[in-house]
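> A predicted structure for the sequence below; I have some questions about it.
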Amino acid sequence: MANVAVIGAQWGDEGKGKIVDWLSERAEVVVRFQGGHNAGHTLVIGNQTYKLALLPSGVVRKGKLSIVGNGVVVDPWHFLEEVKKISAQGVSVTPETLKIANHAVLILPLHRDLDGWREDVPGTIKIGTTRRGIGPAYEDKVGRRAIRVGDLAEPEQLRKKIDTLLAHHNALRQGLGRPTVDAEALFSELLELAPKILPFAEDVWERLDALRAAGKRILFEGAQATMLDIDHGTYPFVTSSNTVAAQAMIGSGMGNGAVGYVLGIAKAYTTRVGDGPFPTELKDEIGQLLGDRGNEFGTNTGRRRRCGWFDAVMVRQAVKLNGIDGIALTKLDVLDGLKEIKVCVGYELDGKRIERFPFTMGAQAKIKPIWEEFEGWEESTRGARSFAELPATCIKYVRRIEELVGCPVALLSTSPEREDTILVTDPFRD
C-alpha cells in the first residue's frame, strides 16, 4: 500500500485541509513535516468548522494518531492555545493521540519580535510574513543555536542553550535599538511550559518506523506550497522551509521510499497571499469575483488573497519538482457561470516564449502570461460527486489542465464539504 504525501502545487491555500481530512479516514497516522503556525487549514465536518494552524488535520478524527515532525517549528504557547480551542469544540487531544518530535525547534517571543521588526524596516524587501516568528526560528535551527522541544527536559543544558541563543539575539536587538532579553526570565517561562509540552514529546521517527513496518497507512500533510519552497519557490517571497515532497521524509525522520504516492493540490484558478510575483493575477472585477465567491481570506490572518487565472506553467513545474502522481483540483465550483475562462500556458520574457517559472526577481517581474481561452459553463458544479454531473465544457477544461500540467487529475473538489469530492484515482491504492 502507498503512504501518501499531500503537497500544495501553487502558492498555498489550495484546499489541502479538506483533502487531507477526506484522506485521513483511510489513514491511521497523519504527519505534519514542515512549517509552523503560519499555515492555516480549514476543515468542515458536518455542521462544525475547525480552523487549524499547527496541529495536523488528523486531530479531528477519532482513532487517528497525529504527529508534528522534526521539520516543523513549534510555538509552544500557540500549541497549547490551539489544543485548548479544539478541545472546546469537542475534540479530544491527548499525548496518546498527538505526538511532537523531541528535536522540533521552538519558536520563542524573541523570534516573533524579530520577524515583525524586519518587516517594518524602511527600504527593504517586504516578504509579507505572518510575523509569527517562523523564519527567525528556522534561522536559529540552521545556526545551531535553537532550543528544541526535548531541551525542556534538561534544565541545566537549557540554561547554556539560552545563553548561546541570547549571545546572538541580544547583540542583534541592541543593534536595532531594541531592549535585550533577560535570560532568567526566558528560562523561567520555559520551565513553566515544560510539564505541559513534554508529555506530547518523543522521538517520533522511531514510532513512525514501527508503524510503517506494521503496514499502517501514513498521510503526510504539507503546509504552504511548492512555489513558496525556500529553494524552489519565488525567492525571496517564500516561506522558510522546504515544502516539496522530499521534505516529507526529512521532516519526519523516515527513510527513502516512505512516500509511495504524491498528491498535488491545485485550485481551478490561482491565489497568493502577501507580496511577490503573480503573472496571472487579476486586478479587475473577475479577480474580485473569484475572491468573494471562493471566500479567499487567510484562515489565520484574515488577509485577502490575490486571485488570478490558473497557471499551468507553474503547476507543471510543481509536478516535476515534487514527482506528483496525481492532482486534486479544488474549488471547481468557483468558476461556475463565467462565460470565458483563461489558462496561462506559457510566459513571454524579453520577447521570447519560455516554459518555466524563472528564479530571478528581475525575470519574475517581467514575465507576461500567454493565454489559452476556454468556454465557460452556466450550470452549477457545486456539490457534484461524479463526472456525469459535470457540464461538458467543464470536463473539457479539466482534461485540458491534465494535458498542460502533464499529470492526471486524481480528485475533484466541488465544495468545502468533504463528501463533495469526485474520486478518479485512489491515492491509497493497495
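Yep, it's here. Worth saying up front: this structure is predicted, and the values here are computed from it rather than measured. Residues are numbered from 1 along each chain as shown.
> hey, let's count contacts and neighbours off CA atoms from now on
Noted.
> can you give me how far the helix or strand containing Val20 is from the chain middle?
Using DSSP states H and E, the element containing Val20 is helix 16-24. Per Cα atoms, centre = their mean, to the nearest Å, the displacement of helix 16-24 from the mean C-alpha position of its chain is 12 Å.
> any idea which helix or strand carries Val73?
strand 73-74.
> Give me the helices and strands touching that strand, please.
Counting contacts by 3 or more Cα pairs under 8 Å, 6 or more residues apart in numbering; DSSP states H and E, strand 73-74 packs against strand 105-106, helix 134-142.
> Could you list the residues in contact with the shortest one?
Pointing back at strand 105-106 there. When contacts are taken as Cα atoms under 8 Å, 6 or more residues apart in numbering, the neighbours of strand 105-106 outside the stretch itself are 70, 72-76, 137-138, 141, 146-149.
> make it 7 Å
Contacts to strand 105-106, defined as Cα atoms under 7 Å, 6 or more residues apart in numbering, come from residues Val73, Val74, Asp75, Pro76, Lys141, Ala146, Ile147, Arg148, Val149.
> Also stretch 73-93?
Residues lying outside stretch 73-93 but in contact with it, judged by Cα under 7 Å, 6+ apart, are Gly35, Gly36, Leu54, Val59, Val60, Ala104, Val105, Leu106, Ile107, Leu108, Ile134, Ala137.
> and if we set it to 8 Å?
Surrounding stretch 73-93, the residues in contact under the criterion Cα under 8 Å, 6+ apart are 34-37, 50, 52-55, 59-60, 104-108, 134, 137-138, 193, 196-197.
> So among those residues, which ones count as buried?
Using 16 or more other Cα atoms under 10 Å as the burial test, these include 34-37, 50, 52-55, 59-60, 104-108, 134, 137-138, 197 as buried.
> Please work out how many residues are found near Arg356.
Taking other Cα atoms under 10 Å as the criterion, the count of residues near Arg356 is 15.
> dropping in the other structure now:
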Amino acid sequence: MPGIVVIGTQWGDEGKGKATDQLGDRVDYTVRYSGGNNAGHTLVVNGEKYALHLLPSGILNPGVPVIGNGVVVDLEVLFSEIDALEARGVDTSKLVLSANAHIIAPYHKVLDKVTERFLGKRKIGTTGRGVGPAYADKINRVGIRIQDLLDEDLLRDKVEAALVQKNQVLVKIYNQMAIDPAEVADELLSYADRVRPMVRDVARELNDALDAGRLVVFEGAQAHHLDVDHGTYPYVTSSNPIAAGACTGSGVGPNRLDRIVGIAKAYTTRVGEGPFPTELLDEDGERLRVAGGEFGTTTGRPRRCGWFDPLVVEAACTYNGVTDVFLTKLDILTGWDKIPVCTGYEIDGQIVSTYPVMMDDIVKAQPVYEFLDGWTEDISGARTFEELPPTCQAYVRRLEELIRCRISGIGVGPGREQVIMLHDLID
C-alpha cells in the first residue's frame, strides 16, 4: 500500500479533509504533518457537520490519526476538540502525538496578537493563535516540545528561559504586562497526564507501518501558495505545507511517498492579506462567498473569492509533483451563464502564461479570461462524470488542460457521498 500526500494547491480551504475522507476505512494512518490550529477542515458525515482545527480528518475514520512532529500544538485546543468529538460519540482513543511536536504556549498567542496590532497596515493577517511565534521559537531552539511535558523540572526551566527575553519585549516595546513563568508552566503541566498515553516515536511507527504495507495518508494544512518558502511571502504561514513537508513533518523519507493528491476548489478563495490576481470585489464575488459558505472554519473570517486561476494550480502541481487533482465545490458554480477562467496574466503590457516568481509581478498581474459556458442543472446528485451536464463536463476538461494534471475526483456537494471519482486515488 502506498504513502499518499494530500495538499492544497491554492491558498487553503480547498476541501482537503473531504478528499482524505474519501479514502475512508482503507486508510491505516492519517498524519497531520504541518501547521497548527490556524487551519481547519469541515466534514459532513451522515448529515452531521464536523469542524476540525488541529486534529487530522482521519479522526472520523477507523484508522490511526497522527499529529506529527511538524505540527505546533495548542494543548487547550487539542483537548477541547477531543472532548467535543467524544461528546458526539466519536472514538478518539487511537490518537497518536509525536514526542517531537512543539507546543504553542500562552505567551506565543500574546505575542502574535500584539505584533499584528503593532504592524498596522503592514500586518500579515495571521489568525492570532500563536502559530508563527511558536515556529520562530522552534527555529531559534528555545521551543518547548511535547516530550518536555513529561519532565516537570525541564519544562519549568525551559519556560523560564523562554520568557526572559519575551517579557522584556512585551513590557518595553509593546507596553504589556509581563507573563509569569510559573503560571505558564502550571497551565502546560495540567495537560501532562492526558498527553502521556498519546506520546510515541511517530517516525518509527510510520516507517514500520509502510514497511508492513499499511496505507498512510499525509494530510497537509493550508496550501502550496501559503508555504513559507514557496508561497506569496511574507503573506504565508510559518511552516511547509507542500508535499515535501510531509517528510520533514513526520519523519519518513521521500521514497515512501507514492502519490501526491492536489486539492483545488472549482473557483479560488483566500483568507488574510496578500496578492490574489482573480479576486472579485463585486456581486459575483459576494455570490460565490454566500453560495460556497466561504467563511473560515477556524476564524469565521469571510474569505476573499475569485474565479479559478489555473496558473496558481499549475504551479502547485508542478512544484509538488502532483499526480492527481481533486476538484471541490463544483456545484457552487451552478447558475452562471458564463464562467470566466484565467488563462494568463498581463504584467507591464506583456501576457504571461505561467505563475510568476517575483512578488512584484504577482501584485501587478491582471487576469486574462476565457469565458466558458455555464449550466443551470442541479449537479449535487451526480455520481458519475456522464451525469454532469455537457457544459459542466467541458468546464472540468478545460481546467484539466490548463493545469496540466488529471482530475481524478470531483466534489459536487458537502456530503461525504457527494463525490464523483474518475480515477481511484490508491490504485
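Noted; the coordinates are in hand. Worth saying up front: this structure is predicted, and the values here are computed from it rather than measured.
> Break down the first structure into its helices, ranges please.
With helices called from DSSP state H, the first structure shows them at 16-24, 76-88, 109-119, 134-142, 155-175, 183-197, 204-213, 247-250, 285-293, 312-322, 361-366, 392-405.
> Nearest to Ser415 of the first structure among those helices would be which one?
The stretch from those with the least distance to Ser415 of the first structure (Cα to Cα) is helix 16-24; that distance is 9.5 Å.
> Pull the residues that contact the closest one.
Contacts of helix 16-24 of the first structure with the rest of the structure, by Cα under 8 Å, 6+ apart, involve 6-8, 30, 41-44, 57-58, 61, 64, 219, 221, 265, 328, 416-419.
> Pull out the buried members of those residues.
Looking at the contacts of helix 16-24 of the first structure with 16+ other Cα under 10 Å, the buried ones turn out to be 6-8, 30, 41-43, 57-58, 61, 64, 219, 221, 265, 328, 416-419.
> So which of those residues belong to strands?
Mapping these onto strands (DSSP state E) picks out Val6, Ile7, Gly8, Val30, His41, Thr42, Leu43, Leu219, Glu221, Ile265, Ala328.
> Tell me which residues touch the fifth one, please.
By that I understand His41 of the first structure. Taking Cα under 8 Å, 6+ apart as the criterion, His41 of the first structure is in contact with Gly15, Lys16, Gly17, Lys18, Lys51, Leu52, Ala53, Ser57, Thr299.
> Number of residues surrounding the first one?
One way to gauge burial is a neighbour count; for Gly15 of the first structure, by other Cα under 10 Å, it gives 22.
> just the third one next, same as before
Per other Cα under 10 Å, the neighbour tally for Gly17 of the first structure reads 27.
> ok, and the closest non-adjacent residue to it?
Spatially, and ignoring its direct neighbours in sequence, Gly17 of the first structure is nearest to His41 (4.7 Å; Cα to Cα, 6 or more residues apart in numbering).
> Show me what the one you found aligns to in the second structure.
In the second structure, the residue paired with His41 of the first structure is His41, using TM-score structural alignment.
> Now which residue in the first structure aligns to Thr328 of the second structure?
The equivalent of Thr328 of the second structure in the first structure is Thr330 (alignment by TM-score structural alignment).
> got it, and Thr376 of the second structure?
Under the alignment (TM-score structural alignment), Thr376 of the second structure pairs with Glu378 in the first structure.
> What of Gly274 of the second structure?
Gly274 of the second structure is assigned Gly276 in the first structure as its aligned equivalent, the criterion being TM-score structural alignment.
> now that match: how far from Gly346 of the first structure?
To Gly346 of the first structure, Gly276 of the first structure is 19 Å away according to Cα to Cα, to the nearest Å.
> same thing with Leu152 of the first structure?
When Cα to Cα is applied, the distance between Leu152 of the first structure and Gly346 of the first structure equals 51 Å.
> now swap in Lys216 of the first structure and tell me
42 Å.
> So for these two, which residue has more residues nearby?
Counting neighbours by other Cα under 10 Å for Lys216 of the first structure and for Gly346 shows that Gly346 has the greater number, 22 against 16.
> counterpart of the more buried one in the second structure?
Structural correspondence for Gly346 of the first structure with respect to the second structure (TM-score structural alignment): Gly344.
> residues contacting its match?
With contact taken as Cα under 8 Å, 6+ apart, Gly344 of the second structure is in contact with Leu311, Ile351, Val352, Ser353, Thr354, Pro367, Val368, Tyr369.
> The longest strand seen in the second structure against the first structure, how far on average?
Ranked by residue count under DSSP E, the longest strand found in the second structure is strand 338-347. Relative to the matching residues in the first structure, strand 338-347 of the second structure has an average distance of 0.8 Å after the fit, by mean Cα distance after the TM-score superposition for the first structure.
> Which positions within that strand qualify as buried?
Of the residues in strand 338-347 of the second structure, those with enough neighbours to count as buried (16+ other Cα under 10 Å) are Ile339, Pro340, Val341, Cys342, Thr343, Gly344, Tyr345, Ile347.
> And for stretch 123-136 of the second structure?
Applying a neighbour-count criterion of 16+ other Cα under 10 Å, the buried positions in stretch 123-136 of the second structure are Ile124, Thr126, Thr127, Gly128, Arg129, Gly130, Val131, Gly132, Pro133, Ala134, Tyr135.
> Can you add distance to Asp427 of the second structure and give the residues you listed back as CSV?
CSV is the format used below for these (distance: Cα to Cα, whole Å):
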residue, distance to Asp427 of the second structure
Ile124, 41
Thr126, 39
Thr127, 38
Gly128, 41
Arg129, 39
Gly130, 40
Val131, 36
Gly132, 38
Pro133, 41
Ala134, 39
Tyr135, 36
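> Closest one to Val171 of the second structure out of those residues, please.
When these are compared for distance to Val171 of the second structure (Cα to Cα), Pro133 wins out at 17.0 Å.
> What distance do you get for that closest one to Asp360 of the second structure?
Distance from Pro133 of the second structure to Asp360 of the second structure, by Cα to Cα: 27 Å.
> Gln393 of the second structure too?
Distance of Gln393 of the second structure to Asp360 of the second structure, given as Cα to Cα: 36 Å.
> Now check the first structure for the residue matching Glu187 of the second structure.
With TM-score structural alignment as the criterion, Glu187 of the second structure pairs with Glu189.
> how many other residues sit next to its match?
Taking other Cα under 10 Å as the criterion, the count of residues near Glu189 of the first structure is 11.
> Report the contact partners of it.
Counting by Cα under 8 Å, 6+ apart, Glu189 of the first structure touches no other residue.
> how near is it to Val334 of the first structure?
Applying Cα to Cα, one obtains 47 Å for the distance of Glu189 of the first structure from Val334 of the first structure.
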